[in-house]
Each structure stands twice: as C-alpha cells, then as structure tokens.
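Asks: got a predicted structure here, sequence first:
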Amino acid sequence: MSTERVMVYGAAGHTGRFVIDELLSRGLTPVLAGRNEERLSALASRYDGLERRVVGVEDADRLREALAGITVVVNVAGPFLDTALPLARAAVEAGAHYLDVTAEQPAVQQLYDELDAPARSAGVSVVPAMAFYGGLADLLTTAALDGEPGADEVKVAIGLDRWWPTEGTRVTGDRNTAVRQVIRGGVLAPLESPAPTGTWSFPGPLGVQEVVQLPFSEVVTIHRHLQVGELTSHLNTAPLADLRDSSTPPPSAADDSGRSEQRFVVEVVVGRDGRSRSLACAGRDIYAFTAPIVVEGVVRLIDGRHQGAGALAPGQAFEAGDVLAALERSTDGFRLLESEPVVEPTCA
C-alpha cells in the first residue's frame, strides 16, 4: 500500500464508501475523516486498520492539525457551501492538494475566487467538482474540443433513467438556493425563469427525452478555463419527479460493489466556426461513478500528472482525454460514445 495518505472527508457517507473502496483498489492509503465520531466508528468493521480522524470544519486550528501527513484531501461531505472553503483552505495551508465532488455552483466559485493565489503560492492544486456532476461534463467538453481553447456554443445534456437520492443530496438541495448560472455572451449569467424546456435525443439506452435547463457546477468549471460564447445545461425531467418525491428511497445495492441499477447518459455538443461535434458517455450509478472520477484525480496529483498549482477546473488540471480513457478501461459498464449530431436538441 502506498505511503501517500489520502484523507476522505465525509467517509461515512454513501459516496464516501465508494471513494474509500476505489482508493484501496489502487493501493492508496485512505484516512477516514468527518464530523460524526459515531458514524466513523461504525466503519471499523468494514475498514479494519484504517486511521480515523474526527474533526469539524468550523475549527480551523483543529482542521489544520487533522491534515498533518496528508497528501491529498477528498471532500465528499456536503453541503459544500458549508464544507468546501474551510476544508480547502486548511488543505492549502497544510500543503495538501484538494479535490471535492460538489455540484453546487457557488461553492466552486468561492474556491476559484479565494484560493487560486494561495494554492499557487503553496504549490498545490485545488480542483472542485471532480465528480459525475460538474467534472464529467467538463472533461467531455474539453476532450470534444480536442485542444481548441473554446467554442461558440456548448450544450450539455444529462439523462438518468431514475434518481434514488441520498440523504446528502436532499440536504444539499435544501441548502443550495442560489440562482443557477449559464454562460451567455461569454460571461456567467443567471438562468432564465422559468427554466426553458424542450427535448433531447440521447444516445441509447435513453433515446428522446423531455428536458429542462438545470445547470450544475460544470458551468462554472468550463467557464474557468474555456472561452465559450453560450453554454446551456439540461437534465431530463423524468428523474426530477423521483428527486422531488419525499417517499423515494435512497439508492440500494444491486451487486457486491454496492452500485444501484441506475443508468445514465451524458452528452456534450460543441459548436465552433459553424461545425459541431458530440461526445457522450453511458454508465451506471451516478454516486458510485463519482468515485473513480475523483480517484483518477488523486492518482494524477500524487504522481505529478497534473497541470501545475492553483484553483483549477478538472479539464484544466488533468488531460481530459486521458482521464476519460482511463475511466473506460477501469470502470465496469462505462463507455464513451462519439458521433456527429444528427438530431439537434430543441429547447423553448
């Protein structure tokens, strides 16, 4: 097992356990951390021998002490509006890299605004939204542009066959009340109200779906490093009924890995100089799939395959095509799909 220690903050949560398992599968040494001693102690039977550190984000001094000997911090403890900035700041001060899995636009923007210069001075990287929401669309868009610095237009579409939300998803949804942003005229701008709706022809297995503009953190990460004139981001409406129904259960394991049966398709269409290209992917379980995404980031930060220091977007910190290819090789059921768009999505 590697001597490099990776703190997983929020280790006792649903996504945290997938991240721990992924780190162990790569021969890395997780340190289990979080705010709740009882929940962390309950992990002892599953992860015997792994170090546990109990600390809240409200005590900056204790947080810095808890980061002693840590190379990379992975924050999976939402709401990230509450945890991201204090934990990332402590990581930078301790000389550790920081990654999180936030879908929250304001949390990402906070890190970019406040920690870029300190991270550069410390020689570490701060990479928020290295996850299914945010990072995946950022990586796909960057790869689709194939070295070009930007696009006239980018359209992102996320399709889920269902949504079994975790407790953390519900809490974060209640906490994150900020107006969502898109890119309009090359700058971040508020999403129209009511949000535009339409249809999107997804690659299989979803096909044509009703969609609504519902941007996540990918808008802020893409704006961070790519010159995009217009960016819209869509989610199919069917799983939103699951999310809004308080009786919808959390995800349940359908195999030994703990993954649910949920299926997803994510597609980006980039337009530049009158030409367009689409790049899409399909896979299973948005929470479980976040683990290999963020751990690909961890591995690259440890072995030096990243693009310098500072507060960075996923596709800015790491070579996007390489990350996506690695995910396709290592993640069961995940595949990349590429084609020239035939049926243009419509939104009104």
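Replies: Structure's in. What do you need?

Asks: alpha carbons only for contacts and neighbour counts from here, please
Replies: Noted.

Asks: mind listing the strands for the stretch 1-150 of the chain?
Replies: With DSSP state E, counting those that start in this stretch as the definition, the stretch 1-150 of the chain shows strands at residue ranges 5-9, 29-34, 52-54, 70-75, 97-100, 125-127, 150-160.

Asks: which of those is buried the deepest?
Replies: When neighbours are counted by mean count of other Cα atoms under 10 Å, the highest per-stretch mean among the strands of the stretch 1-150 of the chain falls to strand 125-127, a mean of 30.

Asks: alongside the first one, take a look at this:
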Amino acid sequence: MNTLLNDITNTPHAVAVVGASGHTGGFVVAELLRRGFQPIAIGRSVERLAASGFSERGVECRVAALEDDKALDRALAGAAAVINCAGPFIDTADTVVRAALRAGIHYLDVTAEQSSVLATFEQHSAAAQNADVTVIPAMGFFGGLSDLLVTAAMNEWEHADTIEIRVALDSWHPTGGTRLTGKRNTAQRLTISGGQLQLVHHSPVERVFTLPAPFGEQTFVELPFSEVPLISRHVRTTELSTFLNTAALRDIRDPSTPPPQSVDKSGRSAQRFAVEVVITQGAALRKIVAQGRDIYAISAPIICEAVHRILSDKTRASGVTPPAATFNAADFLRALGPDMSVEISAR
C-alpha cells in the first residue's frame, strides 16, 4: 500500500464496507464514492473483490474472514465507520459490532432480521455507550426507512393508537443473500400489541389496501420486519402492524424467481416500491407515503446519509440507537429527495 493511500484511509472520511462484493454492498461502495468518502471494500474472497472492479475506481480492497478477529481488526484499520452488508446478520452482526467497538468506530447495517436488531441492542448498548460510538442496526429499506417515516408522520404526537406500515413491491427478485437469510431467519416474529412488544401468535392477517399508482388495489399479508424492534424503542403506540403485498411474497417464495437484473448504468433494477404508513390517534389520521426504485439500491443512500450525519455531527448520539431516535426524521427524508419521493397528508 502506498503512502498516499495510507494517508487517505486514515482520514475521518474512510468508511469500511463489510460484504462489499455483495449486491447491496456494491451499491453502498458506489454511493460512498459519489459522496466523497473513501470506501474500504472488505470481503472474504480475493476473487470476488477483484471481479467487483473496485480497484479500478480507486477503492482499497482488504480480505478478511469474519471468524478471524485479527484479520477483521486489520481490515478496519483507519476507518471512521463500518457499514455491514454481509447477511445473514444473525451470523455476522455480533462479530462486526465487536470489531467496531474494538476499533472505536461507528457501526451500521442493513438487516431486515428482527432477532439481529434485538441482539444488537441487548448485547452492545452499554459497550457502545462507554466507547462513545454510534451503533445503528437496520439502517436500510427494511427497518430504518419505516422507522423514519413513522416518526416524521407522528411529528408532535406523543403517542398513537394504531400504526400500519404497508410495503408494496411490484416484484421481488431476491439476491442469494436474501434467500440465505430467509432460510436462516426462523425466529418467531414480533409486533406491538396492547402497547407491548409481543410475539405474533395468530395466523397472518390478510387485508386489501389501495396504494398510489402504479400499485392500486393490492392484497397484503401481515409480515413484520426489523422496523418493529426499532419503533418499539422510542415510539408509543398501542398497536403496530406491518404488511407486505402478496405479489412480492409470491415472488420471493418461488425458488425459480431469478435475482435482480440491472436496467441502467447505476446497476438498479426496474423494481418499484411504495411504503405507506397510516397512523391514528382518536379520530385523527396521518398518512405518509414513500416511493422509489429498487429496495436494494435505495438502502445505499439511506445508510450513507446516516454515515455522513454521524461523522459530521459532534453532538451525535452514542450507544445502540434507532435511526429516527438519532436523526431528525423529516429532515433526513428530505435529504433522500433525489432518490425517493415522500408525501405526507392528514385528516
């Protein structure tokens, strides 16, 4: 490694990406470059890192197996933060959080797994607080986006009677990592009922909702993701329900559904998404809708905006913290404007 690269990677702008050669990791590296950061691409395979084209874009590549603490510590050297894109996160989050704490750097990931989020809060809150490090699990499409939308719509409300999150995808072509996570993520799901975090004991509830174009009327099934443990940490609500449209669920359950295919120079697929949040308090109702393209690609600007804010804010929160308890939710969503549209309404 030359002296110039040493100087670059030891600046506050060096951000490590674990799982960089994966599908989401590639989007994150590209977004960090676009924002002027110096990514450090970390993976376990020399061949996959070489095939990624990172070196041609001036990105330093470092090889480390997550089960090798010393190699991972070396890979994180000089970074100010680490973004974990290597799922399943029930297998990787604990290891990478511990490495981040040893290095004294901030940690973020894009998990959709409830059990991973809960374990991060339960196992690392005290250590992260003591180290004055910010740890944010689920800072991506699943988890973080819904947490931000709920909080922005709540605004000055101190509590809600009901919160419904409706996620609609016009298709879901899963990555290999998504399929592997689905096989590993067998924990019983959680929701909020009676104001408490509760296991979902009933059979999945089906509902019909009408979302903005191009979706229209869709059938949804109750399926909570990592937004539930995040929201439960800082939002008071009697009931919380998350729904996914059945068209997306059919795609991901079909083993013959191919992985996502790029349709533009950025690598994004043609997939469209909408996330609609409906909140009630008595007779009052508030609604917020976010729409955009490609749930894997959109996670990159979301998590990179979070990194930017953490590294530039001397008053940032420390410890393990939900996205919307860390940032001003409405302001954060406005910053994503070029990549996603957001509309709020009230009745």
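Replies: Okay, I see it. What you see is a predicted model; the values in this text were computed from it and never measured.

Asks: the strands of the stretch 1-150 of the first structure: which one's closest to T346 of the first structure?
Replies: Taking Cα to Cα as the criterion, T346 of the first structure comes closest to strand 150-160 out of those, the separation being 10.6 Å.

Asks: quick revisit: need the strands of the stretch 1-150 of the first structure in TSV (columns: distance to D116 of the first structure).
Replies: Rendered in TSV, the data for these read as follows (distance: least, Cα to Cα, whole Å):
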stretch	distance to D116 of the first structure
strand 5-9	21
strand 29-34	25
strand 52-54	27
strand 70-75	16
strand 97-100	12
strand 125-127	8
strand 150-160	21
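
Asks: of all the ones you listed, which lies closest to G308 of the first structure?
Replies: Closest approach to G308 of the first structure among these (Cα to Cα): strand 125-127, 7.0 Å.

Asks: what range does that closest one cover in the second structure?
Replies: Per TM-score structural alignment, the counterpart of strand 125-127 of the first structure in the second structure is residues 134-136.

Asks: so how far does that stretch sit from its counterpart in the first structure?
Replies: Averaged over the aligned pairs, stretch 134-136 of the second structure sits 0.4 Å from the first structure after superposition, using mean Cα distance after the TM-score superposition for the first structure.

Asks: what residue in the second structure is paired with T142 of the first structure?
Replies: Under the alignment (TM-score structural alignment), T142 of the first structure maps onto T151.

Asks: ok, that match to H308 of the second structure distance?
Replies: According to Cα to Cα, to the nearest Å, T151 of the second structure and H308 of the second structure sit 20 Å apart.

Asks: same question, Q196 of the second structure
Replies: Between Q196 of the second structure and H308 of the second structure the distance, using Cα to Cα, works out to 33 Å.

Asks: now swap in N84 of the second structure and tell me
Replies: When distances are taken as Cα to Cα, N84 of the second structure and H308 of the second structure turn out to be 16 Å apart.

Asks: for E122 of the second structure, same thing?
Replies: From E122 of the second structure over to H308 of the second structure the distance is 26 Å, taken as Cα to Cα.

Asks: please apply the same query to S146 of the second structure.
Replies: Spatial separation of S146 of the second structure from H308 of the second structure under the definition Cα to Cα is 20 Å.

Asks: which of the three states applies to D264 of the second structure?
Replies: Classification of D264 of the second structure using DSSP: H, G, I helix; E, B strand; the rest coil returns coil.

Asks: the match of T142 of the first structure against A329, yeah?
Replies: Yes. Between T151 of the second structure and A329 there is a contact at 6.2 Å, judged by Cα atoms under 8 Å.
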